[in-house]
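Novice: Please find the sequence and the predicted model below.
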Amino acid sequence: MAKLSVNVNKIATIRNARGGDVPNVVQVAKDCERFGAEGITIHPRPDERHITTKDVYDLDKVVTTEYNIEGYPDERFMRLVEETRPTQATLVPDGPDVLTSNAGWDTVKYKDMLTEICSQLAEWGVRSAIFVDTNPSNINGAKEVGVDRIELYTGPYADHYEEDKDAAIKDYISAAKLAHDLGLGINAGHDLSLLNLAFFKQSIPNLAEVSIGHALIADALYLGLETTIKKYLELLK
């Protein structure tokens, strides 16, 4: 069974829209774990438009499952990781002006930088993951930089799922097989939902973890957080 890591960015977005501390990000994270989530994911962007620096440290004190901090590996991000030592650091290539992560790394072009960062994460005892597309060269490149896992960017899969799910999943199956053959762990994330998650999980062997935020929180507005998490967990069995 692949693990479900709940991305709580959207909870922070709602809180920040009004100010104050409602909804409380720490309490929601604790509740997600209580309802069965096996991880908490955050993306502390420099502009703090959702997760703040304070949130990073506050969550570090309470998360009892897997704590996954994702972001562009600049000096600020690496300092946060060094000081909290999360279970996993997921490296994404987007800068501070990007609305949401929407592309994978060119692991060949950025080989030297990523190699240095993954080595540093290993020294800190933090599992490393790199956001990648299904291009075989980028997956082979991920192996070369010494990362522990890849996170498959599933935006294109979600975009084309309803028109032709078999075509949408084809490249992901090949990418996952290659990654597994190279000894890389396999995560996935971006626009996975109650609609498309089960087929993805059934099609991708050796899937270790999915990180889901936007769709899950949107579903929770109608179904409630506990029911929603249980529905996602059921699809991952």
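Specialist: Sure thing, it's come through.
Novice: CA only for contacts and neighbour counts going forward, please
Specialist: Fine.
Novice: what about the residue most central in space within the chain, is that helix, strand or coil?
Specialist: With distances taken as Cα atoms, centre = their mean, residue 211 lies nearest the centre of the chain, 4.1 Å away. Using DSSP: H, G, I helix; E, B strand; the rest coil, the structure places residue 211 in strand.
Novice: Pull the number of nearby residues for residue 81.
Specialist: Neighbourhood size, residue 81 [other Cα atoms under 10 Å]: 21.
Novice: that older thread, which ones are touching the residue nearest to the centre of the chain?
Specialist: 4, 5, 6, 7, 41, 187, 188, 189, 190 (Cα atoms under 8 Å, 6 or more residues apart in numbering).
Novice: And the strands in the chain?
Specialist: Per DSSP state E, the chain carries strands over the ranges 3-7, 39-42, 66-71, 88-91, 127-132, 149-153, 185-189, 207-212.
Novice: Could I get those in CSV, plus columns for distance to residue 170?
Specialist: Shown next, in CSV, are the strands of the chain (distance: least, Cα to Cα, whole Å):
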stretch, distance to residue 170
strand 3-7, 22
strand 39-42, 27
strand 66-71, 26
strand 88-91, 24
strand 127-132, 16
strand 149-153, 13
strand 185-189, 15
strand 207-212, 15
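Novice: List the buried residues for the longest helix belonging to the chain?
Specialist: Criterion DSSP state H: the longest helix present in the chain is helix 165-181. Under the neighbour-count criterion of 16 or more other Cα atoms under 10 Å, helix 165-181 has 165, 168, 169, 171, 172, 173, 175, 176, 177, 178, 179, 180 buried.
Novice: Below is structure B, check it against A:
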Amino acid sequence: MTKLSVNINKVATLRNSRGGNNPDVLQVALDCEKFGAQGITVHPRPDERHIRYSDVRGIRPLVKTEMNIEGNPIPKYIDLVLEVRPTQVTLVPDADDQLTSNHGWDTKANRAFLTDVIGRFKEAGIRTSIFVDADQEMVAAAKECGTDRVELYTEPYAAGYMDDRAEAIRPFVEAARTAREVGLGLNAGHDLSLVNLHYFHENIPWLDEVSIGHALICDALYMGLHPTIQAYLKCLR
């Protein structure tokens, strides 16, 4: 079964908007696990506008499933990952002031850099994943960087889903097949939702993991966190 990793960044955004510790990000991470999530994802950014580095340090010893830390491998991010040693690190080419992730790595142009960073993480026993567009060439080149997995950036799929879902999924199926052919594990994330997740998984059933935050937390405002996580898990069965 494809694992569901819940990204709790938006919970931290809500907390930070008022100060204090309400909602309690650490407790939400535990509750997501209790309600069925098979992983917790955090994406600390340099300005710590949602998840803080201190949150990452606090969450790591509590998580009983898998912890995935996403981010741009700048020096302080690398130091954080090596300090807390999550189950998985996902490398994302975000600018310091970027609102949200909006593209994958050029794994050919950045091969030397990615190979070096991945080597450091793998020496520490951390599974690695590279965030990539649905591009067969970029997926194949990711293999040469030494990564364990790639994560497909799925916003273009979500954007095109309502107009023509068959066309929207096509490049993702092709990229996913390339990943399987070269021996890479496969993750996916960004704008996946209860509307489009089942079809995505139906067409790429060998997915290892999906990481979902924004849509899931929005749904939880209406449905509650427990029913929402169960609804997302149902899409993956």
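Specialist: Yep, it's here. Since we're looking at a predicted model, the values are computed, not measured.
Novice: TM-score for these two?
Specialist: The TM-score (TM-score structural alignment, normalised by the length of structure 1) is 0.99; 237 aligned residues with a Cα RMSD of 0.5 Å.
Novice: Tabulate the buried residues of helix 165-181 of structure 1 (CSV), appending distance to residue 129 of structure 1.
Specialist: Converted to CSV, the buried residues of helix 165-181 of structure 1 look like this (distance: Cα to Cα, whole Å):
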residue, distance to residue 129 of structure 1
165, 26
168, 23
169, 21
171, 20
172, 17
173, 19
175, 15
176, 14
177, 17
178, 16
179, 12
180, 14
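Novice: Can you tell me which of these is nearest residue 121 of structure 1?
Specialist: In terms of Cα to Cα, no member of the buried residues of helix 165-181 of structure 1 lies closer to residue 121 of structure 1 than residue 179, at 20.1 Å.
Novice: Just give the nearest non-adjacent residue to the closest one, would you?
Specialist: residue 139 (6.5 Å; Cα to Cα, 6 or more residues apart in numbering).
Novice: give me the number of residues near the one you found?
Specialist: 27.
Novice: Could you do residue 205 of structure 2 as well?
Specialist: Applying other Cα under 10 Å, we find 15 residues neighbouring residue 205 of structure 2.
Novice: quick one, what contacts it?
Specialist: Shown in contact with residue 205 of structure 2 (Cα under 8 Å, 6+ apart): residue 2.
Novice: Distance check, it against residue 73 of structure 2.
Specialist: From residue 205 of structure 2 across to residue 73 of structure 2, the span is 30 Å (Cα to Cα, to the nearest Å).
Novice: sorry, back to before: the residue nearest to residue 179 of structure 1 and residue 175 touch, don't they?
Specialist: Yes: if you go by Cα atoms under 8 Å, residue 139 of structure 1 and residue 175 touch, sitting 7.4 Å apart.
Novice: all helices for structure 1, in order.
Specialist: Assigned by DSSP H, structure 1 shows helices spanning 9-18, 25-34, 53-62, 75-84, 111-123, 136-145, 155-160, 165-181, 197-203, 214-223, 225-235.
Novice: Please say which position in structure 1 residue 32 of structure 2 maps to.
Specialist: For residue 32 of structure 2, the aligned position in structure 1 is occupied by residue 32, per TM-score structural alignment.
Novice: Give the buried residues for stretch 116-130 of structure 1.
Specialist: Quick answer for stretch 116-130 of structure 1 (16+ other Cα under 10 Å): 117, 118, 119, 121, 126, 127, 128, 129, 130.
Novice: contacting residues for the closest residue to residue 158 of structure 2 other than its chain neighbours?
Specialist: Nearest non-adjacent residue to residue 158 of structure 2, counting by Cα to Cα, 6+ apart: residue 191, 6.0 Å away. Listed by Cα under 8 Å, 6+ apart, the contact partners of residue 191 of structure 2 are 154, 155, 158, 212, 214, 215.
Novice: Residue 191 of structure 2 matches what in structure 1?
Specialist: The alignment partner of residue 191 of structure 2 in structure 1, by TM-score structural alignment, is residue 191.
Novice: Its match and residue 123 of structure 1, how far apart?
Specialist: In this view, residue 191 of structure 1 and residue 123 of structure 1 are 32 Å apart by Cα to Cα.
Novice: ditto for residue 153 of structure 1
Specialist: Noted for residue 153 of structure 1: a distance of 26 Å to residue 123 of structure 1, by Cα to Cα.
Novice: which of the residues in stretch 214-222 of structure 2 are buried?
Specialist: Across stretch 214-222 of structure 2, burial judged by 16+ other Cα under 10 Å covers 214, 215, 216, 217, 219.
Novice: Give me the mean deviation of it from structure 1.
Specialist: Stretch 214-222 of structure 2, aligned to structure 1 and superposed, deviates on average by 0.1 Å (mean Cα distance after the TM-score superposition for structure 1).
Novice: Please compute how far that stretch lies from its chain's middle.
Specialist: Here the centre of stretch 214-222 of structure 2 is set off from its chain's centre by 16 Å, with Cα atoms, centre = their mean, to the nearest Å.
Novice: Likewise for stretch 185-193 of structure 1?
Specialist: For stretch 185-193 of structure 1, the separation from the chain centroid amounts to 7 Å (computed by Cα atoms, centre = their mean).
Novice: Ok, stretch 58-78 of structure 1 next?
Specialist: Centroid separation between stretch 58-78 of structure 1 and its chain, computed with Cα atoms, centre = their mean, is 11 Å.
Novice: swap in stretch 187-206 of structure 1?
Specialist: Centre-to-centre, stretch 187-206 of structure 1 and its host chain are 13 Å apart (Cα atoms, centre = their mean).
Novice: Also stretch 224-237 of structure 2?
Specialist: Here stretch 224-237 of structure 2 shows a centroid-to-chain-centroid distance of 17 Å under the convention Cα atoms, centre = their mean.
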